[in-house]
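# I would like to see how this sequence folds:
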Amino acid sequence: MWNQSSRCANFIIKRQPGLGGQAGLRRWLSAPRLCVVGGGPAGFYTAQHLLKHHDRAQVDIYEKLPVPFGLVRFGVAPDHPEVKNVINTFTQTARSERCSYYGNVAVGKDVTVGELQQAYHAVVLSYGAEDNRVLGIPGENLAGVHSARAFVGWYNGLPENQHLKPDLSCETALVLGHGNVALDVARILLSPLDLLRRTDITASSLAALACSKVKRVWLVGRRGPLQVAFTIKELREMINLPGARPVLDPADFTGLGNAVKDAPRPRKRLTELMIKTALEKPAEKTEAAAAREWGLRFQRSPQEVLPTADGTRARGVRMALTRLEGSGDSAKAVPTGEVEELECGLVLSSIGYRSLPLEPALPFDPQHGVIPNSSGRVLGAPGLYCSGWVKRGPTGVIITTMNDSFDTAQSVLEDLQAGVLDVSAPREGFGAVGSILRSRGVRPVSFSDWEKIDAVEVARGKAAGKPREKIVDPEEMLQVIGH
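Below you'll find the model as predicted:
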């Protein structure tokens, strides 16, 4: 087992007689060149652990976009700036003399995984979940229906979502899903503008929200209150949102007080807060002040997005009412045969993210949307590893990704120590990859280039009274750094 507390390679070798004398010593002391694909939390945490626990490892991080940090930049809600503080840790990692960042490089297109494997002793795939799960129901492609992932990308400045133009001219929006992302999008839709103006939300989405007519958001789930996936912090934030009133039906919570007595504490507290909110009678003054409202609807499964008379837009969703079979997290929602229609002009589907294969030849499990692996070691592909959502599926928070990425990095370190990864022959790393990219007309963006983009964004934000004003066009990002 890799000894994390030992800083001296010679000490570890003495403890490992199987390393093969001087040949083993040379192999261990030659500098491993390691490559991480993906500049989000999983990629940076993997790099951080490798650099911290191997004094000679050199790690190169490749990212498709010019800008780093993945979901910390593009997924975290703009009114949650404290979650973005991990960027400071990632910046320290990127500034290490043994770490290099290469943005604006699409692995699988600009350079293949096979070419990376020729240039590095090990390659870790940490590129996350770049797609969303589909509903698979009629009307899903009507105007007014979007994935929550695309909506989040729109207000957070993800380049691929900047032309989304969600229709905010309706009064009622429907969010399908009961997770934290569902609460995020509902909160952004109903937040007072003066709160949003002080965040790093994009200028264009802020302008669109300023004209929004949405005053009611229903969050709909297939299962019951005991199966919601959001956490108490996000629920409390939603309940306390200024100018918005929670509408929860007490009948949905009948008998649940007893059912959660023996539940784990987080589930118990969450359910108790929902029950308390459902039973509370809002003061008249508060109710009058709350021009907007939101609510949770349970045991409803979407069957069809209903079109307007001209067949072009969404006007509502037909729901199958469900009953639960089983209990707790494993409870299944089964249609009862009854249906109801909910009117709305905007439908946001928040039923999960999905990873995609980088290249057709790479091992990939399409059913679960992950790369088949054992502790991050890609099955059937020696020297190839994975971490983050593409390893375990799109679940958990940043700390989950951190622990998961450390676990994968540990597997790489163990394989280096055991000689599974042969580092006796040096690899060229970016020396080889850079030549390939030049020949294909690709100009990578360095971390110091990113810091120039960062400085421009912060300066523009300061002028507008915001933490930053994100540049949303990759071409403009490249212009800023003189590419």
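
# alpha carbons only for contacts and neighbour counts from here, please
Will do.

# Can you pull up the most central residue in the chain?
Per CA atoms, centre = their mean, the C-alpha nearest to the average position across the chain is that of residue 71, at 4.5 Å.

# next up, for comparison:
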Amino acid sequence: MLPVARLGSRLVQTSTLRGIRLPLLASAHFSSGPIGGPRVAIVGSGPAGFYTADRLLRRAGAASQAAPEADGSATSAALRIDILESLPVPFGLARHGVAPDHQAMKQCINRFDALLAEQREAAESATGQPQLRWFGNVTVGAGPPAPCGAPVPEGPPPPALSLAALRSAYDAVILAHGAQDGRDLGVPVVDVATGRPLHATSRGTAAHGAALERMLVNLLPARDFVCWYNGQTDHTECPVPALAAPAAAWLPVSASELAPGLTGVRVAELPAGAGARALVVGNGNVALDVARALLRGDRAFEKLDVPRAGVLEVLRRHAAAPGDRRIRHVEVIGRRGPAEVSFTISELRELVGAAIARHAGQAPDPEKFPLDAADPPGEEVVLVVPEKALVLQALDAAPAPARPRVRLLALLRQAVEAAVDPAEEPNVYARAGRTLTFRFFAAPTAILAQGVATPVEPEGPSADGCPASYYQVAGLRLGLSTVDPATGRATPRNTGTGLETQILLPASVVLTSVGFRVGALDDEAPIDTAAGANRLAHDGQGRVLPAGEPQPPADSSGSSSTALAPVYCAGWAKTGPVGVIASTMADAYATADVVWEDLAARGGTRVDTAPGFEGLPIDHSQAITAAQWALLDREERARGEAAGALRDKIPSRAEQLRLSRGGSASPE
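Predicted structure coming up:
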């Protein structure tokens, strides 16, 4: 029996997810009369989009029940919501961003899918009209140009709409498209052969508006790697050649290969035969997800919801490669100290729990750590923490943490105490089958690049706008800081202390997990240009501001006369890429309340012609409906069941469209 919570005058079922009580979605409401009343478009079908729709349906249902004879009752009961999605599949971050081995965090998909099922039933009914509809393969706005090396969509482009077109067909438009791009490091790229910078990494200076940083083989945002193993549309090829095709060519450079200008800094190279090293820059949950995937490989995803041919086969080939060709060493790099990490305790425990147990002389619990417990001798993951004493000092000096972080930092201390300091055991990388290194107080100051074929020539792009030749990443140069004994925070190192201030880390792969970037879909909905902002410009309540409009103070409610009505934003598009699914739900509800109150203040419907999706200037036959998505969903589940897995995702856009439209699967 599900617990029940009261929301206003309605009883709402709730579920508990990792100790957080989340209200389940309201049932869709249907009207047997003609479609009328206000029409709302939501751009993006991730958690923010679905939760916003859910809240609006709740408000409409509550209003019609509370005042069935009031003037606004027809408006409430006849509310129509269309969710528009650029991909042929729904659920956004919940499907493509949450790690496959974190199925509990994907439970919201079940409720979203139930809502779509009710939509399908209403569409098939002779009398019912769904209040909520989903349309996939519909793009709003042109968006920024794809960076060089980004996946190229298959087949014809999906129907594209301007924000102005949506505004002419709906009474309110809500942008819930999230953050589509990973942030770059934004540091110089240095040629290891010459010691000189190759090119500035600021966007807009290289072909296609992409940084040289995006043109380096085996260097990419962690998001791209996550999209690949999660089977996001168009991410059909492994973006890490060193993983997909282990070879000597991808092994890290040695100190002897570095230019004289780089050799004044200590080079922390791996011993010969130790295999390849991957650097993950960032100290958040995504960084740990990526580290876990690299270390556990195919065993972690065997029975879960990943593309079996495109992901599992690649990971299996990598696991079967000779040890001196495989990625056996993963290093997580944070510019701040251990007390300032942003990952959660559950993410950390998955990675370090077994090592802590072994340090205490115990075997890993096979129920809690089944993969670690099954590691063959010599393949156990060894924890490594450089400058271990400094890290423990930082934990000692840190102010008392807020209650939710007490257990996290206690576990992190256990991990540091169980780790090996390479200064005390220099041969750790030679003896260990695999290592996981946590390096704190280290900020990238340069990306090391090694020439492949001919150097990149930004002035001479190929026909597609991207350079025809490239470099591969060779590692990072890190600037090192130390701990402020008064605060436990990072502070610059003084050269007079005897501590080294820089270090070179040769590596085969560098994955950057330093945050996401919210993109503007349309010039009418600009990005907030305030210092440090990474969201759409809005009035503080989700009303999007027009281009050139100054941002009001944080406590200002704004007004409909100055906002770009009727355009709103929700989720990461509104807050920036922060928080988890539960916080996204709360924000989506807040935006929905603002939209509802604005609709009520305007008296409901504003548009008299070309209402809703049917009035949009696109080829409607190219859009995917919820009923068509159900066909693809059924096929993925069936393929997964046949292989003993939850699902076999299909990342090919062409295949997604073919199966959604009732076509047969392509031959294997």
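
# Could you quantify their similarity as a TM-score?
The TM-score (TM-score structural alignment, normalised by the length of structure 1) is 0.86; 450 aligned residues with a CA RMSD of 2.7 Å.

# quick one on the thing from earlier: so what corresponds to the residue nearest to the centre of structure 1 in structure 2?
Aligning on TM-score structural alignment places residue 71 of structure 1 opposite residue 93 in structure 2.

# Its match sits in which helix or strand?
In the assignment (DSSP states H and E), residue 93 of structure 2 maps to helix 92-96.

# ditto for residue 347 of structure 1
strand 346-349.

# which residues in structure 2 does that strand align to?
Counting by TM-score structural alignment, strand 346-349 of structure 1 sits on residues 509-512 of structure 2.

# quick revisit: check the offset of the strand holding residue 347 of structure 1 from the chain's centre.
19 Å (CA atoms, centre = their mean, to the nearest Å).

# Which elements pack onto the helix or strand just after it?
The first helix or strand that comes after strand 346-349 of structure 1 along the chain, using DSSP H and E, is strand 353-354. Judged by 3 or more CA pairs under 8 Å, 6 or more residues apart in numbering; DSSP states H and E, the packing partners of strand 353-354 of structure 1 are strand 131-132.

# mind redoing it with 10 Å?
strand 131-132, helix 389-392 (3 or more CA pairs under 10 Å, 6 or more residues apart in numbering; DSSP states H and E).

# for the ones you listed, which one sits closest to residue 41 of structure 1?
With CA to CA as the measure, helix 389-392 is the member of these nearest residue 41 of structure 1 (10.1 Å).

# Tell me roughly how far that closest one lies from structure 2 on average.
Compared with structure 2 after the fit, helix 389-392 of structure 1 shows a mean deviation of 0.6 Å (mean CA distance after the TM-score superposition for structure 1).

# okay, and the next helix or strand after that helix goes to which residues in structure 2?
Counting by DSSP H and E, the next helix or strand C-terminal to helix 389-392 of structure 1 is helix 398-418. Here helix 398-418 of structure 1 aligns to structure 2 at residues 581-601, judged by TM-score structural alignment.

# how much does that stretch stray from structure 1?
With mean CA distance after the TM-score superposition for structure 1, stretch 581-601 of structure 2 departs from structure 1 by a mean of 0.9 Å once superposed.

# and that stretch, which residues are buried?
581-582, 584-596, 598-599 (16 or more other CA atoms under 10 Å).

# and what of stretch 608-623 of structure 2?
Quick answer for stretch 608-623 of structure 2 (16+ other CA under 10 Å): 611, 612, 613, 616, 618, 622, 623.

# Quick check: the first one vs residue 172 of structure 2, distance?
To tie it back to what came earlier, the one meant is residue 611 of structure 2. Relative to residue 172 of structure 2, residue 611 of structure 2 is positioned 12 Å away (CA to CA, to the nearest Å).

# what touches both of the two?
Residues touching both residue 611 of structure 2 and residue 172 (CA atoms under 10 Å, 6 or more residues apart in numbering): 38, 39, 166.

# circling back: what's the most buried one of the helices and strands packed on strand 353-354 of structure 1?
Highest mean neighbour count among these (mean count of other CA atoms under 10 Å): helix 389-392, with a mean of 26.

# what's it packed up against?
Helix 389-392 of structure 1 sits against helix 41-53, strand 353-354, strand 373-374, helix 398-418, with contacts defined as 3+ CA pairs under 10 Å, 6+ apart.

# Alignment lookup: residue 642 of structure 2 to structure 1.
Here residue 642 of structure 2 is matched to residue 463 in structure 1, going by TM-score structural alignment.

# what do you get for residue 216 of structure 2?
Under the alignment defined by TM-score structural alignment, residue 216 of structure 2 is paired with residue 142 of structure 1.

# Then residue 80 of structure 2?
Looks like residue 80 of structure 2 aligns to residue 58 there (TM-score structural alignment).

# I'd say that match and residue 51 touch.
Yes: between residue 58 of structure 1 and residue 51 a contact is recorded at 7.3 Å, counting by CA atoms under 10 Å.

# Which members of the buried residues of stretch 608-623 of structure 2 are positioned in strands?
Under the assignment DSSP state E, the buried residues of stretch 608-623 of structure 2 contribute nothing to strands.

# Between the residues you listed, which sits nearest residue 114 of structure 2?
For those, the closest approach to residue 114 of structure 2 (CA to CA) belongs to residue 623, at 20.6 Å.

# hey, what's in contact with both of residue 58 and residue 51 of structure 1?
Joint contacts of residue 58 of structure 1 and residue 51 (CA under 10 Å, 6+ apart) are 34, 96, 98, 99.

# and the two most separated of those?
Pairwise over these, using CA to CA, the maximum falls at 34 and 96, 14.2 Å.

# So for those two, which sits in the more crowded spot?
residue 34 (26 against 13; other CA atoms under 10 Å).

# about what we covered before: any chance of the shared contacts of residue 611 and residue 172 of structure 2 in TSV, with neighbour count, secondary structure and distance to residue 541 of structure 2 too?
Formatted as TSV, these follow (neighbours: other CA atoms under 10 Å; DSSP: H, G, I helix; E, B strand; the rest coil; distance: CA to CA, whole Å):
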residue	neighbour count	secondary structure	distance to residue 541 of structure 2
38	26	coil	20
39	26	strand	20
166	24	helix	21
